[in-house]
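missing the sequence, but the structure's below:
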């Protein structure tokens, strides 16, 4: 596994296209890697996760992948500096039982909303974004129970984490063909960035989450969990 730090040029026409259409961003990133084997979903094979940080002219893309990327093949002018790639193995090796880390995670917290009863035995729910910060933290706590970590407590006894909302991103992809021809399906992703401290409770499950990501919308800038040596947040 590899983690790349990719400075991008916000004045690049190709980057502005991707910035306005998160599906195009996903395709641009996937094109930096060898093709996946037949009948294997490309993103899942590559375990591609990414996150865009910064503002104005200081934008950086963090990209995690199974294989080493070829950032030199990006469109001319896309890079805003030298792309750095390092192995994720030292981070994975540092994951031990009860190890503590500072973390950052941009995620897409959602909940399932059931439709009104219509006589079906098992009505399917619709995924809706969670906007309330307290409920977002509760969502993250549940993710920790599934993925082998627990949030540490602050001096007040509350979870030592802050949840910062991000502007929703949109994208467009081909919808399944119908009788009237092809159409484009709009994608809207609401996300939040969590910064805080955690303790590992199940190293195997936690390593799997580091490599595969957490939550939904992983193709669209969500799910990448970044770690640093633990220190108190505020």
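Good, I have the coordinates. Remember, predicted model here, so these are calculated numbers, not experimental data.

contacts, neighbours, all on C-alpha from now
Fine.

could you check the distance from residue 174 over to residue 82?
34 Å (Cα to Cα, to the nearest Å).

actually residue 112, sorry about that
42 Å.

now what about stretch 195-211, what contacts it?
1, 47, 92, 95-105, 146-152, 160-163, 224-226, 230-233 (Cα atoms under 8 Å, 6 or more residues apart in numbering).

Only the buried residues of it, if you could.
Buried residues in stretch 195-211, counted by 16 or more other Cα atoms under 10 Å: 195-203, 205-207, 209-211.

Just the element for residue 137, please.
Per DSSP states H and E, residue 137 falls inside helix 133-147.

got the buried residues for that helix?
Buried-residue list, helix 133-147, by 16+ other Cα under 10 Å: 136-137, 139-141, 143-144, 147.

Against which helices or strands is it packed?
Applying 3 or more Cα pairs under 8 Å, 6 or more residues apart in numbering; DSSP states H and E, one finds that helix 133-147 contacts strand 149-151, strand 161-165, helix 203-212.

let's see it at 7 Å
strand 149-151, helix 203-212 (3 or more Cα pairs under 7 Å, 6 or more residues apart in numbering; DSSP states H and E).

Let's have these in TSV, adding distance to residue 184.
Formatted as TSV, these follow (distance: least, Cα to Cα, whole Å):
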stretch	distance to residue 184
strand 149-151	39
helix 203-212	28
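
how about these, which one is nearest residue 75?
helix 203-212 (27.4 Å; Cα to Cα).

Pull the distance from the closest one to the chain's centre.
When distances are taken as Cα atoms, centre = their mean, to the nearest Å, helix 203-212 is centred 14 Å away from the chain's centroid.

what's the angle from the very next helix or strand once past that helix to helix 203-212?
Next along the chain after helix 203-212, taking DSSP H and E as the criterion, comes strand 225-229. If you take axes from the mean of the first three to the mean of the last three Cα atoms, to 10 degrees, strand 225-229 sits at 120 degrees to helix 203-212.

Please spell out which residues along strand 225-229 are buried.
For strand 225-229, by 16+ other Cα under 10 Å, it's 225-227.

then this one, side by side with the first:
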């Protein structure tokens, strides 16, 4: 049974600053709250810092977790209020139906696969000269490319993104109506998997947060994406897609 958790983080504590600055450290802290971590599937998590003074950590797990250690290390253990919330994810999955719309948020690492990078690194050049046939995974760097990555892949994820309300008659330079989605944050990160990691083996990612409105086209595909995540680097805070009821429009 899947569970979605939301944990309050106190950004002023020393352990909190370490977790907030390091996806590798946050990944370890998340895994520490799961009694039986899955052997093959990634545990999805996302850090939402809309309010930098009150960031929230969202985690999707296959078993019921315990976040006591995170509250003690990086929360407000002696304060009143709900330190974390754990909700059964099944009722949401049961609400998925063709044509239904939700507000969504997704932090992902938009990438492309290519066999010949425009500006190859030394390691990539050596692998190309050695006759490697497997392509290279490169991150999209511009906001336009990152947004295009999302919009071109939604059919395989079981949803589409409708046009922006009130903008049905307007078009962009390509003659397309604007979609009801926006990028709220973009972060370029590079870090090692271990305390000492060769430069060529570091994890490099562009974490991009998308927000908007989606319309379900295939509930089974969407459910699979909600549970398994979207895109690469899921261990480091990317891939978790969350849904919420749409706000009432005036």
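Cool, got the structure. In this text, all values refer to a predicted model and were calculated from it rather than measured experimentally.

about what we covered before: which of the contacts of stretch 195-211 of the first structure are buried? Put it as a PyMOL command.
To isolate the buried ones among those in PyMOL, judged by 16+ other Cα under 10 Å, type:
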select buried, resi 1+47+92+95+96+99+100+101+102+103+104+105+147+148+149+150+151+152+160+161+162+163+224+225+226
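
quick one: contacts for the residue of the first structure most remote from its centre?
The C-alpha centroid of the first structure is most remote from residue 119, which lies 37.1 Å away (Cα atoms, centre = their mean). Contact partners of residue 119 of the first structure, counting by Cα atoms under 7 Å, 6 or more residues apart in numbering, are absent.

which SS class is it?
Secondary structure for residue 119 of the first structure, judged by DSSP: H, G, I helix; E, B strand; the rest coil, is coil.

Okay, it and residue 69 of the first structure: tell me how far apart.
Taken as Cα to Cα, the span from residue 119 of the first structure to residue 69 of the first structure is 51 Å.

against the second structure, where does the helix holding residue 137 of the first structure fall?
The aligned range for helix 133-147 of the first structure in the second structure is 143-157, by TM-score structural alignment.

how about the strands of the first structure, start to end?
Per DSSP state E, the first structure carries strands over the ranges 2-8, 49-55, 58-65, 84-87, 100-107, 110-113, 126-129, 149-151, 161-165, 169-174, 184-189, 192-200, 225-229.

Now render those as JSON lines, adding distance to residue 20 of the first structure.
Below are these laid out as JSON lines (distance: least, Cα to Cα, whole Å):
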{"stretch": "strand 2-8", "distance to residue 20 of the first structure": "14"}
{"stretch": "strand 49-55", "distance to residue 20 of the first structure": "13"}
{"stretch": "strand 58-65", "distance to residue 20 of the first structure": "15"}
{"stretch": "strand 84-87", "distance to residue 20 of the first structure": "25"}
{"stretch": "strand 100-107", "distance to residue 20 of the first structure": "18"}
{"stretch": "strand 110-113", "distance to residue 20 of the first structure": "23"}
{"stretch": "strand 126-129", "distance to residue 20 of the first structure": "20"}
{"stretch": "strand 149-151", "distance to residue 20 of the first structure": "34"}
{"stretch": "strand 161-165", "distance to residue 20 of the first structure": "18"}
{"stretch": "strand 169-174", "distance to residue 20 of the first structure": "7"}
{"stretch": "strand 184-189", "distance to residue 20 of the first structure": "11"}
{"stretch": "strand 192-200", "distance to residue 20 of the first structure": "18"}
{"stretch": "strand 225-229", "distance to residue 20 of the first structure": "24"}
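
Nearest to residue 218 of the first structure, out of those strands?
Taking the strands of the first structure one by one with Cα to Cα, strand 49-55 is closest: 6.1 Å.

Go through that closest one and flag the buried ones.
Applying 16+ other Cα under 10 Å to strand 49-55 of the first structure flags 49-52 as buried.

Closest one to residue 190 of the first structure out of the buried residues of helix 133-147 of the first structure, please.
residue 136 (11.8 Å).

I'd like the distance between that closest one and residue 159 of the first structure.
On the measure of Cα to Cα, residue 136 of the first structure and residue 159 of the first structure end up 12 Å apart.

residues contacting the aligned residue in the second structure for residue 225 of the first structure?
Matched to the second structure by TM-score structural alignment, residue 225 of the first structure sits across from residue 241. Contact partners of residue 241 of the second structure, counting by Cα under 7 Å, 6+ apart, are 104-106, 226, 229.

With distance to residue 135 of the second structure added, can I get those residues in JSON lines?
JSON lines is the format used below for the contacts of residue 241 of the second structure (distance: Cα to Cα, whole Å):
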{"residue": "104", "distance to residue 135 of the second structure": "31"}
{"residue": "105", "distance to residue 135 of the second structure": "30"}
{"residue": "106", "distance to residue 135 of the second structure": "26"}
{"residue": "226", "distance to residue 135 of the second structure": "27"}
{"residue": "229", "distance to residue 135 of the second structure": "22"}
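
Which single one of these is nearest to residue 201 of the second structure?
For the contacts of residue 241 of the second structure, the nearest to residue 201 of the second structure is residue 229 (23.7 Å; Cα to Cα).

With adjacent residues omitted, what lies nearest to that closest one?
residue 239 (4.5 Å; Cα to Cα, 6 or more residues apart in numbering).

my read: the one you found touches residue 210, true?
No: judged on Cα atoms under 7 Å, residue 239 of the second structure makes no contact with residue 210 at a distance of 11.1 Å.
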